[in-house]
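# Sequence and computational prediction follow.
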Amino acid sequence: MSDEEKRRWKGPTGKEGSSGRQMDQRKIRAHHAKSDSSKQWLERQMSDPYVRKAKLEGFRARAAYKLLEIDAKAELLKRGCRVVDLGCAPGGWLQVAVAKGALEVVGIDLLPVDPIEGAHIVQGDVNEPDDVARMMKGLTDKPNLVLSDMAANTTGHKQTDHLRTVTLVEMAAAFAVEHLATGGSFCSKVFQGGTTKEVLELLKSNFTTVKHIKPPASRASSPEIFVVAKGFKGASRP
């Protein structure tokens, strides 16, 4: 299923099939899916306890629980902190940051994101200085935490997808080093093998601790893990 199809998916509707008989919702969705991969994705979504929990608790995406579980281990979200969320659509991580008591929360994404009370959201490109400047206007001081759940659209070609993901991680890490307040933290999605040698060296030279976390909400079949860097050494930055 394409990323666009996933964004458009609204979940089970409970409608009857064309025969007029009540059918299992999972079978209805799978029947109308365009490919085997689409069917598998839809079935997985409808059987996922985190998806159901997100709907019940008002989070926009199951990814909210990844951040909650990472925070339970790493204690990233401090009450009164300032948070930047790179690649924030559909807004689950923004919701978590606001709910955890962040003083100021800003986010940016190429996709439009519905407003969230307590968050300043910009539709734009993190590579565009003007877009970044618009986002940073939502903060009165340097951020204490930079988050990134960015992921490139997959092509099906493993090496290409890996390189695209690496580029996003490098971009997020560079942003953190440029903007974080001294003592701040950074958390970013990475994939198989963890962070690259170059990114790991960048983080280790600029933070006091760097580790990888695989939260329970991250599916066991998924190659994603998250790198968490704490204790930004602002004074050593050029």
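Cool, got the structure.
# going forward, measure contacts between C-alpha atoms and count neighbours the same way
Fine.
# burial of P216, as a residue count?
When neighbours are defined as other C-alpha atoms under 10 Å, P216 has 11 of them.
# sec struct for it, please.
With DSSP: H, G, I helix; E, B strand; the rest coil as the basis, P216 sits in coil.
# which residues touch it?
K66, E69 (C-alpha atoms under 8 Å, 6 or more residues apart in numbering).
# Surely A64 is within a strand?
No. Per three-state DSSP, A64 lies outside any strand segment and is helix.
# Tell me how far it lies from S236.
33 Å (C-alpha to C-alpha, to the nearest Å).
# of the two, who's got more company?
Per other C-alpha under 10 Å, whichever of A64 and S236 has more neighbours is A64, with 20 against 10.
# Help me confirm that the more buried one comes into contact with G92.
Yes. Counting by C-alpha atoms under 8 Å, A64 touches G92, with 4.8 Å between them.
# okay, now Q45: neighbour count?
17.
# so who does it touch?
V51.
# same check, this time on M135
V106, G107, I108, H120, I121, V122.
# Please enumerate the helices of this protein.
For the chain, helices defined by DSSP state H occupy the ranges 3-8, 25-32, 36-47, 49-57, 63-74, 92-99, 129-136, 158-179, 197-206.
# okay, those, which one's buried deepest?
Highest mean neighbour count among the helices of the chain (mean count of other C-alpha atoms under 10 Å): helix 92-99, with a mean of 23.
# Now do that helix: distance to the chain's middle.
Computed by C-alpha atoms, centre = their mean, to the nearest Å, the chain-centroid distance of helix 92-99 equals 11 Å.
# alright, now check it against this:
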Amino acid sequence: MRTARGRTAQSQRWLERQLNDPYVKRARADGYRSRAAYKLTELDEKFAFLKGAKHVVDLGIAPGGWAQVVRRTIPRASVVGIDLLPVDPIDGVTILQMDFMADVAPAQLIAELGGAPDLVLSDMAANTVGHPQTDALRTMALVEAALAFAIDMLEPGGTFVSKVFAGGADSALVAEMKRNFATVKHAKPPASRKGSVEWFVVAQGFKGRAAE
């Protein structure tokens, strides 16, 4: 079914939701590229992981809202982001357009960053295929890859923040985080839509490679 303007009913509902979303309006007023910027802001208000960070990796950077928050909060930090999608330049941020799952990606991220990260952010999610179980498995594979990168690369004391789904990371993933970080917490910030299945996990106090 299409509306009078040729949009599908689904796209019409999405458009109406965007137009009526206070976070979308606020993002436009504040100069952020997406409402997702406030998810990171609200998570930081709760867990305080941005202050003091010097080397930040942003996995799944597109369209750049999280990197904008990082730059505004800690302008002296070195920030490198990666995404399959093209991302318009952000002042002070190095952006790699490539697949994070490529073998060369981790080394290239670290080379561009100029040192080991003390904060790894991941807003990555797999493209959905419409089958909930498949979509969840594909996204969890990205979370696992992001965690493996964090464990391999983080400075001791560092933080890993990642989007997860279906109420949080699965038990095996949580166990792996707890082996490697001092604290592991799940949160759903107010900016995350109530109807969305996304949650976020915040793992702080990386214990170092000896914890593996």
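Sure, I can see it. On a predicted model such as this, the values are computed, not experimentally measured, just so you know.
# So which of the helices of structure 1 is nearest N144 of structure 1?
helix 158-179 (9.1 Å; C-alpha to C-alpha).
# quick one: H157 of structure 1 and R164 of structure 1, what's the gap?
11 Å.
# Equivalent analysis for V106 of structure 1, please.
V106 of structure 1 sits 24 Å away from R164 of structure 1, taking C-alpha to C-alpha as the criterion.
# How about K230 of structure 1?
25 Å.
# again with R60 of structure 1
Distance from R60 of structure 1 to R164 of structure 1, by C-alpha to C-alpha: 25 Å.
# E4 of structure 1 too?
Taking C-alpha to C-alpha, one finds E4 of structure 1 at 18 Å from R164 of structure 1.
# Also P115 of structure 1?
P115 of structure 1 is 28 Å from R164 of structure 1, by C-alpha to C-alpha.
# Can you tell me the closest non-neighbouring residue to the aligned partner of D85 of structure 1 in structure 2?
Aligned by TM-score structural alignment, D85 of structure 1 pairs with D58 of structure 2. Nearest residue to D58 of structure 2 in three dimensions, chain neighbours excluded: G81, at 4.4 Å (C-alpha to C-alpha, 6 or more residues apart in numbering).
# same thing with G64 of structure 2?
R33 (6.3 Å).
# Now check the one you found against structure 1: what is it aligned to?
Alignment note (TM-score structural alignment): R33 of structure 2 maps to R60 of structure 1.
# Report how many residues lie close to its match.
Here the number of neighbours of R60 of structure 1 (other C-alpha under 10 Å) works out to 17.
# Pull the contacting residues for it.
By C-alpha under 8 Å, 6+ apart, the residues touching R60 of structure 1 are A54, P90, G91, G92.
# Report the contact partners of the residue nearest to the spatial centre of structure 2.
Using C-alpha atoms, centre = their mean, the residue of structure 2 that lies closest to the mean C-alpha position is D123, 2.1 Å off. By C-alpha under 8 Å, 6+ apart, the contact list for D123 of structure 2 reads D58, L59, G60, I61, S162, K163.
# mind putting those in CSV, distance to H186 of structure 2 included?
What follows is the contacts of D123 of structure 2, written out as CSV (distance: C-alpha to C-alpha, whole Å):
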residue, distance to H186 of structure 2
D58, 19
L59, 19
G60, 20
I61, 21
S162, 10
K163, 10
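# Which single one of those residues is nearest to R71 of structure 2?
D58 (11.6 Å).
# how near is that closest one to A145 of structure 2?
D58 of structure 2 is 13 Å from A145 of structure 2, by C-alpha to C-alpha.
# What span of structure 1 is the longest strand along structure 2 aligned with?
Identified as the longest strand of structure 2 according to DSSP state E is strand 198-206. Aligned using TM-score structural alignment, strand 198-206 of structure 2 spans residues 224-232 in structure 1.
# which residues are in contact with that stretch?
If you take C-alpha under 8 Å, 6+ apart as the criterion, stretch 224-232 of structure 1 is touched by 74, 177, 180-192, 194-195, 203, 206-215, 218.
# Determine the number of other residues adjacent to L111 of structure 1.
Using other C-alpha under 10 Å, L111 of structure 1 has 14 other residues around it.
# Alignment lookup: it to structure 2.
Correspondence of L111 of structure 1 to structure 2, assessed by TM-score structural alignment: L85.
# Is V169 of structure 1 in contact with G194, as I believe?
No. Under the criterion of C-alpha under 8 Å, V169 of structure 1 makes no contact with G194, lying 10.3 Å away.
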